[in-house]
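A.B. asks: got a sequence here, can you model it:
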Amino acid sequence: MDAQILWPALAAGLLVLATHVPLGREVLARGIIFLDLAVAQVAGLGLIVAAALGFGGGSWQLQLIAVSGALLAAVVLNWSEKRWPEVQEALIGTLFVLAASAGILLLSHNPHGAEEMKTLLSGQLLWVTPDQLGPTAVLTLALLGVWFGLRRQLGRIGFYLLFAVSITASVQLVGVYLVFASLIIPALAVRRLQGRRALGIGYGVGVCGVVLGLMVSLKFDLPAGPAVVWLLALTAAVVALLLDRGKRVRNP
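C.D. replies: Have a look, this model is predicted:
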């Protein structure tokens, strides 16, 4: 039973990491740390709106509403970065709070609203089904192809739009918290590295965090999403310390 639960959860975590590790490095380089949190929350708000309108999970209407919300947020944030770059982080934070508050208001009369909000934030990684993985894998390959093949041609708006699509897919699998953690934590661990080495170690941090987090979750019967977030952070901390120590040894 553990293996039947574990492999779809592991596959989902790895698919999320595939796009989040390179995108997270770009977010960190641009200094827009909370972009992912805001866009993920807007995508989650789209899911809440779609559910309130009666569209079930997996329906094309639900996906359209969720991705439309995220793309609209991306367009607005791209515009605000050009118009008011000095307060971009503040605007991103404001968008996050507005989207989160709107979700709470929409769920306030839903008898299962608290549980739905908890699921949106922390995800249900251990309950990912194989049916969810196929479309996500195709989308992930397409996004990676665009990112690594056309990154220089994307420009700022292209980055925002690609980011929004990636986040919309990810938040449905792993929740808002793990979306943020998988983007930012590996990037923080390798922030002083460059090129393929940074990308490779970043992926290593992410994979170790996901695997160890799922193992801890199953062993101690804990929620998978928060467990993976913590193990990602611990793994990243160890790797960052080892990298700093290695740098000091080479450059005493």
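
A.B. asks: can we go C-alpha only for contacts and neighbour counts from here?
C.D. replies: Noted.

A.B. asks: can you give me the helices in the stretch 151-252 of the chain?
C.D. replies: 195-220, 224-250 (DSSP state H, counting those that start in this stretch).

A.B. asks: pull the contacting residues for residue 239.
C.D. replies: For residue 239, the contact set (Cα atoms under 8 Å, 6 or more residues apart in numbering) comprises 189, 205.

A.B. asks: kindly recompute the last result at 7 Å.
C.D. replies: Residues in contact with residue 239 (Cα atoms under 7 Å, 6 or more residues apart in numbering) are residue 189.

A.B. asks: distance of it relative to residue 197?
C.D. replies: Counting by Cα to Cα, to the nearest Å, the separation of residue 239 from residue 197 is 13 Å.

A.B. asks: over to residue 227?
C.D. replies: Relative to residue 197, residue 227 is positioned 27 Å away (Cα to Cα).

A.B. asks: in this structure, which residue is most central in space?
C.D. replies: By Cα atoms, centre = their mean, the chain has its centre lying nearest to residue 179, at 2.3 Å.

A.B. asks: my read is that that one contacts residue 173, right?
C.D. replies: No. The pair residue 179 / residue 173 is not scored as a contact, 9.2 Å apart, by Cα atoms under 7 Å.

A.B. asks: compare with the first, here's sequence two:
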Amino acid sequence: MLDDFFTRALLAGIGVAITVGPLGCFIVWRRMAYFGDTMAHSALLGVAIAFLFDINLMVGVFVVAALVSAALLLLQRRQSLSTDALLGILSHSTLALGLVMVAFMTWVRIDLMGFLFGDILAVSRTDIAFIWGGGAMVLAGVAWLWRPLLASTVNAELAEAEGMHPERARVAFMLLMALLIAIAMKIVGILLITSLLIIPAATARRFSSTPEMMAVMASLIGVVAVVSGLFGSLQFDTPSGPSIVVAALALFLVSQIAPVVRRSGPQPQEGGRR
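C.D. replies: Predicted coordinates:
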């Protein structure tokens, strides 16, 4: 069965969609879309470093994304610039550094379009193993951090008073995001990862009455977007990664005219930007 490239693409895409759902909910609740963009853009620098040192691409992307998260935390503590300004600097700087490094590595042929927009039809059995294995780790981490993340999203001071260590949970959340970026990069590409994070979660929010229901629905909507996007790509001969995002967008637009169940999810006092 795994000898068929389309079957491998479906398995890989479904694995990513299931993983993305819960993390995407926290991105929406915490208003951290720009943070997701920054992590995604840093992936190209990770790709360049992976080629330079001849290591696994996912490992390179994870390490760089984790370092970018650490840099953001350190710069925030200095309080010299707002968070959105810091994210803008890190986002564009890492993307530019990655492009410059790739340009200097003339001995390596790198498919930039594949990394920027994804190449899900080229996933291998090894990629599927990484995606499902990494996805299981991410979901286990989200389950473990669910209560402190949810509490700190509503009120960080109250979560701290109750001994939930919101800052520690925030650092762990950033590491989970780094791992997600590493496993999702090959599916939809660096420039489209944030779309797959935000759109299914935003769609699910309209129909969910609890945070847990929203997380599950976000994953299911992501799966529907992946499957319909891939079949649409096959039918109309369009790029697979962008087709998945377009399918997710179509689901979101349909949701806007459907009856609302009840708005779900915690309402943070502070957004991801400052």
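
A.B. asks: and the TM-score between them?
C.D. replies: The TM-score (TM-score structural alignment, normalised by the length of structure 1) is 0.84; 241 aligned residues with a Cα RMSD of 2.7 Å.

A.B. asks: structure 2: which residue goes with the residue nearest to the centre of structure 1?
C.D. replies: Using TM-score structural alignment, the equivalent of residue 179 of structure 1 in structure 2 is residue 193.

A.B. asks: could I get the contacting residues of its match?
C.D. replies: For residue 193 of structure 2, the contact set (Cα under 7 Å, 6+ apart) comprises 40, 184, 185.

A.B. asks: ok, so of these, who is nearest residue 93 of structure 2?
C.D. replies: Of all these, residue 40 has the smallest distance to residue 93 of structure 2: 12.3 Å, by Cα to Cα.

A.B. asks: that closest one - how many residues pack around it?
C.D. replies: Residues lying near residue 40 of structure 2 (other Cα atoms under 10 Å) number 30.

A.B. asks: what does residue 44 of structure 2 give?
C.D. replies: Count around residue 44 of structure 2 with other Cα under 10 Å applied: 31.

A.B. asks: cool, and residue 134 of structure 2?
C.D. replies: If you count neighbours by other Cα under 10 Å, residue 134 of structure 2 ends up with 22.

A.B. asks: now swap in residue 22 of structure 2 and tell me
C.D. replies: As a burial measure, residue 22 of structure 2 scores 27 neighbours (other Cα under 10 Å).

A.B. asks: could you look up the SS state of it?
C.D. replies: helix (DSSP: H, G, I helix; E, B strand; the rest coil).

A.B. asks: counterpart of residue 241 of structure 1 in structure 2?
C.D. replies: Alignment note (TM-score structural alignment): residue 241 of structure 1 maps to residue 257 of structure 2.

A.B. asks: equivalent analysis for residue 104 of structure 1, please.
C.D. replies: So, by TM-score structural alignment, residue 104 of structure 1 is matched to residue 99.

A.B. asks: element containing its match?
C.D. replies: Using DSSP states H and E, the element containing residue 99 of structure 2 is helix 83-104.

A.B. asks: post-alignment, that helix versus structure 1, mean distance?
C.D. replies: With mean Cα distance after the TM-score superposition for structure 1, helix 83-104 of structure 2 departs from structure 1 by a mean of 1.9 Å once superposed.

A.B. asks: mind putting the helices of the stretch 151-252 of structure 1 in CSV, distance to residue 163 of structure 1 included?
C.D. replies: Formatted as CSV, those follow (distance: least, Cα to Cα, whole Å):
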stretch, distance to residue 163 of structure 1
helix 195-220, 17
helix 224-250, 20
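
A.B. asks: nearest to residue 145 of structure 1, of these?
C.D. replies: helix 195-220 (15.6 Å).

A.B. asks: now do stretch 198-206 of structure 1: distance to the chain's middle.
C.D. replies: Relative to its parent chain, stretch 198-206 of structure 1 has a centroid offset of 16 Å by Cα atoms, centre = their mean, to the nearest Å.

A.B. asks: residues in structure 2 aligned with that stretch?
C.D. replies: The aligned range for stretch 198-206 of structure 1 in structure 2 is 214-222, by TM-score structural alignment.

A.B. asks: contacts for the matching stretch?
C.D. replies: Applying Cα under 7 Å, 6+ apart, the contact partners of stretch 214-222 of structure 2 are 17-22, 25, 200-201, 204-205, 208, 248.

A.B. asks: are any of the residues you listed buried, and which?
C.D. replies: Buried by 16 or more other Cα atoms under 10 Å: 17-22, 25, 200-201, 204-205, 208, 248, out of the contacts of stretch 214-222 of structure 2.

A.B. asks: looking at those residues, which is nearest residue 228 of structure 2?
C.D. replies: residue 248 (8.9 Å).

A.B. asks: the closest one contacts residue 225, correct?
C.D. replies: Yes. Contact criterion Cα under 7 Å: residue 248 of structure 2 and residue 225 qualify, at 4.8 Å.

A.B. asks: residues in contact with residue 116 of structure 2?
C.D. replies: The contact partners of residue 116 of structure 2, by Cα under 7 Å, 6+ apart, come to 189, 190, 191.

A.B. asks: which position in structure 1 pairs with it?
C.D. replies: Match for residue 116 of structure 2 (TM-score structural alignment): residue 121.

A.B. asks: helix or strand for that match, which one?
C.D. replies: helix 113-122.

A.B. asks: how far apart are that helix and its match in structure 2?
C.D. replies: After superposition onto structure 2, helix 113-122 of structure 1 sits on average 3.4 Å from its aligned residues (mean Cα distance after the TM-score superposition for structure 1).

A.B. asks: now do that helix against helix 224-250, angle only.
C.D. replies: Put simply, helix 113-122 of structure 1 runs at 20 degrees to helix 224-250, going by axes from the mean of the first three to the mean of the last three Cα atoms, to 10 degrees.

A.B. asks: please tell me how far residue 99 of structure 2 sits from residue 254 of structure 2.
C.D. replies: For residue 99 of structure 2, the distance to residue 254 of structure 2 (Cα to Cα) stands at 37 Å.

A.B. asks: follow-up on the earlier one: so which elements touch the helix holding residue 99 of structure 2?
C.D. replies: helix 33-53 (3 or more Cα pairs under 7 Å, 6 or more residues apart in numbering; DSSP states H and E).

A.B. asks: how about the helix it packs on: buried residues?
C.D. replies: So, applying 16+ other Cα under 10 Å, buried residues of helix 33-53 of structure 2: 33-51.

A.B. asks: check stretch 115-126 of structure 2 too.
C.D. replies: With burial defined by 16+ other Cα under 10 Å, the residues of stretch 115-126 of structure 2 counted as buried are 115, 116, 117, 118, 119, 120, 121, 123, 124.
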